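In: my questions concern the predicted model and sequence given below.
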Amino acid sequence: MTLETKKSVFVELGKFLNQFSENNTTKKSDVLHNDLFFDDFEKLIHLSQSHNGWYTPEQVYFALQSWADALTEENITKWLSGYSLEPDQNKEHTKNVALILAGNIPLVGFHDFLSVLITGNNAIVKTSSNDQHLLPFLARYIIAVNPEFSNKITFAEGKLENFDTVIATGSNNTARYFEYYFKDKPSIIRKNRNSVAVLDGNETKEQLENLGEDIFRYFGLGCRNVSKLFVPKGYKFDAFFEAIFKYQDVIHYEKYANNYDYNKAVFLMSNFKLLDNGFLTLKEDSSYASPISSVFYEFYENREELEKRLAADAEQIQCMVSSDSGKNIIPFGQTQNPQLWDYADNVDTITFLLTTK
C-alpha cells in the first residue's frame, strides 16, 4: 500500500467525521459508505454516555470534530513531509505494534493508532474498558474504504501476543508495570502529565474565557487540560472567576457535581483555604495534578525563576498555556486542539516507529 493510498483513506475518514457535530449533523451524499455507517455512528455517539458516563454527546462531538479538522490532505501531508516513508513492500520490516490505550477522553489513543498504520505497520490494539466502541467503529470504516487494512488492524480481547514493539499509556502506577512487563521490547510508555497556565495579570477577558475551555473541556480529565495556574504575587482572581462564569452549567452534570462536592468537602475538612465560585475550587498547592472540579495555583515573583522551575519539571507537564509566544507555548483555549505534529510527551511517535528494529 503506497503512502498516498494510506493518506487518502484517512482523508476519507476525516470527511466522514466532519458530518457529525453537536448542532448540525448533516449526512452528505459525497461521503463514502454513508449508507453503511452514518446512522449507526450517530446512534453510537448518543450511546457513548451509557458506556462511559463522562462521554457526553457534547464531548464526543467535540473529539470527532477535532479529528475531522486534523484529517485533511493538507494537514496529513504537512505532518508527514519531514519523514522518509516508503510503500509497504518489505514485509520483513513491518512491525506488529501493541497499543495499550487510555480511556480518559474520547479517542485519546487515535493518534497512536493512526501513526502505526500510516507508517505501514500493524496495530494490535488493547482498548481501555472506558472506551471500547468508538475506535473499533472507525476501524471498520477504514477497512470498508480500503479492505487491505483488514490484515493490519487487530483488537485484542485477552493477553497481548505476537508483537514487536509497544506504545502504552497509563498512570504512573501502571507505567511501572508496563516498564517491567515490556522491558525486552522497544517501547513508548506514557505516564501521568498535567498542563499549566502562566498568567501575568494582563490577560483580556477573552483570554481568560478561553482558559476556561482549557480547564473544563472533557471535564478536566485530559492530560492537556489545565490543572495548575501560576500567577504573579498578589494576583486577584476576580477577573478569572468572572470570565469563566460562562462554564457554570458544568455543575449540572451529576458526575462532575459529585466530584465537586466530594473534593471540596475533603479540602475543607483538612482546613485548606479555598477560593470557590460554586462550580470550581482554587487551592494554593505546589502540585500539578489537581482533582476534578479543582485547579491548583501558585504565586511567583520572578518569571525567569519560574521558567527554570517549569523546565526542571518538564516531564510532569504536557502543555503550557500563556499569552507569550514561543516554542511549546499554546494560546489560551487551544490545548484540546492539537495538530498531528503535536506529539504526546514530545515523543515523536513516527520517528520511533521508523527507527526501532
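Out: Done, it's in. Here the structure is a predicted model, which is why all the values come from computation and not from measurement.
In: when you work out contacts or count neighbours from here on, use the C-alpha atoms and nothing else.
Out: Noted.
In: OK, contacts around the residue nearest to S187 when sequence neighbours are not counted?
Out: The shortest distance from S187 to any non-neighbouring residue, by C-alpha to C-alpha, 6 or more residues apart in numbering, is to V166 (4.6 Å). V166 makes contacts with 97-100, 182, 185-189, as judged by C-alpha atoms under 8 Å, 6 or more residues apart in numbering.
In: ok, second structure coming up, stack it against the first:
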Amino acid sequence: MSQIEKKNCFIALGRFLSQFSNEQNQKDDAVWHNDLFFDSFVDLIHASQSHNGWFTPEQVYHAVQSWAKALTEDNLNQWLSRYDFSTVQPKTVGLILAGNIPLVGFHDFLSVLISGHNVLVKTSSNDQHLIQFMAKYLIAVCPDMKDCITFTDGKLENFEAVIATGSNNTARYFEYYFKDKPSIIRKNRNSVAILTGNESRADLVRLGEDIFRYFGLGCRNVSKLFIPRDYDFQPFFQAIYEYKDVIFYEKYANNYDYNKAVFLMSNFTLLDNEFLTLKEDPSYASPISSLFYEYYDRLEDVQQRLENDKDQIQCVVSNGLTPNSIPFGKTQQPALWDYADNVDTLQFLIEI
C-alpha cells in the first residue's frame, strides 16, 4: 500500500471516531461501514470499564475524541510533510504497548504503518480491545491493510525493530532482550507544572484537567507543582473544586483513602481538600489522588533542575515559563508531532 492510501485509511478512521462523544453518539450516514461498526463501538466503549476498571466511558470517550481531532487530513499532512520516506524499506516493527490510559499505544501503531512498515503488536492486558477494534475498522476500510497488521498474545518473534513501553524495571529487561535490534525503549516519566501565583482562575481550572484526566494515570498528567515560597494555595483549591466528583469513583476513592492514611501514619504534613492530598516532596511521581509540591526561590533554579532531570520529565506546564512548555489544560491533547519522551518516532522508523 502507498502512504497516501494508508493516510486515507486513517482519515476515514478519524471520521468514524468523530461520531462518538460523552455528550452524544451521533451517527453520520456518510461515514463508511457504520452498519458494521457503529453500534459495536458504542458497546465496546461502555464495556471497557469491565476490562479495566479505570477505563470509564467518560475517559474512553475523551481518548476517542482526541484521536478524532488528530486524524484529519490537515494534521496528517502537516505531520508527514516534515519527513522524507523515499528510502524506507518495509520491515516488521514489534510494539509492546502500555495500558495505563485508553489507546495510549495508538501513536506508535499509527507511526509504524504510516511510515511504510508492518506492525506486530503485543497489547497490554489492561488495554487489549480498543486498539484491536480500530485495527479491524482500518482493515474494513482498506482490506490491503490486513497484510500490514498482526497482533500476538505470546512473545514477539520475527521482527526487525521494536518500540517498547514499560516501567523503569521492565525497561532494563527490554534493553537486554532487544539489545541486538534497533529500538525505542520508554521508561517512567512524569509531568510537572510551574506556578508563580499570578495564574488566573481559568488557568488553575485548566490545570485541574492536567491533574485529574484519566485519574492521573498518564505520564502526561501533572503529578508535581513547583511553587514560589510565599504561594497561597487557596485559589488553587477553589479552582480545582470543579473536579470534586472524582471522589465518587470507587477506585479513585480507595486510592485516596489508602494514600492519605499512609501519609498520615508517616507523620507527613498534608494539605487536603477531601479528594486530593498535597505533600511537599522532592520526587516527581506522586501516588494516585495526591500531588507533590516543591518551593522555589528563583525560576532559574527550577529551569535548571528540569533540564538536569529531563530524562524523567514528559511535560512541563506553565504560562510560557520554560521553552516548549505546554499551556494549562493541554497535556492530554498532544498533536501528532508531540512525541513521547521527545524521541522522534517517525525519524527512527525511517532510519531503521
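Out: Yes, it's here. These numbers come from a predicted model, not from an experiment.
In: my hunch is that the residue nearest to S187 of structure 1 is in a strand, does that hold up?
Out: Yes - secondary structure of V166 of structure 1 (DSSP: H, G, I helix; E, B strand; the rest coil): part of a strand.
In: any idea how far the counterpart of it in structure 2 is from G116 of structure 2?
Out: Matched by TM-score structural alignment, V166 of structure 1 corresponds to V162 in structure 2. Separation of V162 of structure 2 from G116 of structure 2 (C-alpha to C-alpha, to the nearest Å): 15 Å.
In: what does V317 of structure 2 give?
Out: From V317 of structure 2 across to G116 of structure 2, the span is 34 Å (C-alpha to C-alpha).
In: starting at the chain centroid, how far to stretch 272-290 of structure 2?
Out: Offset of stretch 272-290 of structure 2 from its chain centre (C-alpha atoms, centre = their mean, to the nearest Å): 20 Å.
In: so it corresponds to what in structure 1?
Out: The counterpart of stretch 272-290 of structure 2 in structure 1, using TM-score structural alignment, spans residues 276-294.
In: report the buried residues of that stretch.
Out: Going by neighbour count (16 or more other C-alpha atoms under 10 Å), the buried part of stretch 276-294 of structure 1 is 279-285, 288-294.
In: for stretch 41-59 of structure 1, same thing?
Out: Residues 41-42, 44-46, 48, 52, 54-57, 59 are the ones in stretch 41-59 of structure 1 that count as buried (16+ other C-alpha under 10 Å).
In: ok, now stretch 125-134 of structure 1?
Out: For stretch 125-134 of structure 1, the buried set under the neighbour-count rule, 16+ other C-alpha under 10 Å, comprises 125-128, 130-134.
In: got the contact list for the match of stretch 272-290 of structure 2?
Out: So stretch 276-294 of structure 1 is contacted by 193-196, 219-221, 227-228, 241, 248, 250-251, 256-257, 259-260, 263-264, 272-275, 295-298, 316 (C-alpha under 8 Å, 6+ apart).
In: how close does K283 of structure 1 sit to S290 of structure 1?
Out: Taking C-alpha to C-alpha as the measure, K283 of structure 1 falls 9 Å from S290 of structure 1.
In: now T281 of structure 1
Out: In terms of C-alpha to C-alpha, T281 of structure 1 sits 10 Å off from S290 of structure 1.
In: tell me the SS of the equivalent of D257 of structure 2 over in structure 1?
Out: Aligned against structure 1 by TM-score structural alignment, D257 of structure 2 finds its counterpart in D261. What three-state DSSP gives for D261 of structure 1 is helix.
In: look up how far A344 of structure 1 lies from D261 of structure 1.
Out: 32 Å.
In: over to K27 of structure 1?
Out: Separation of K27 of structure 1 from A344 of structure 1 (C-alpha to C-alpha): 33 Å.
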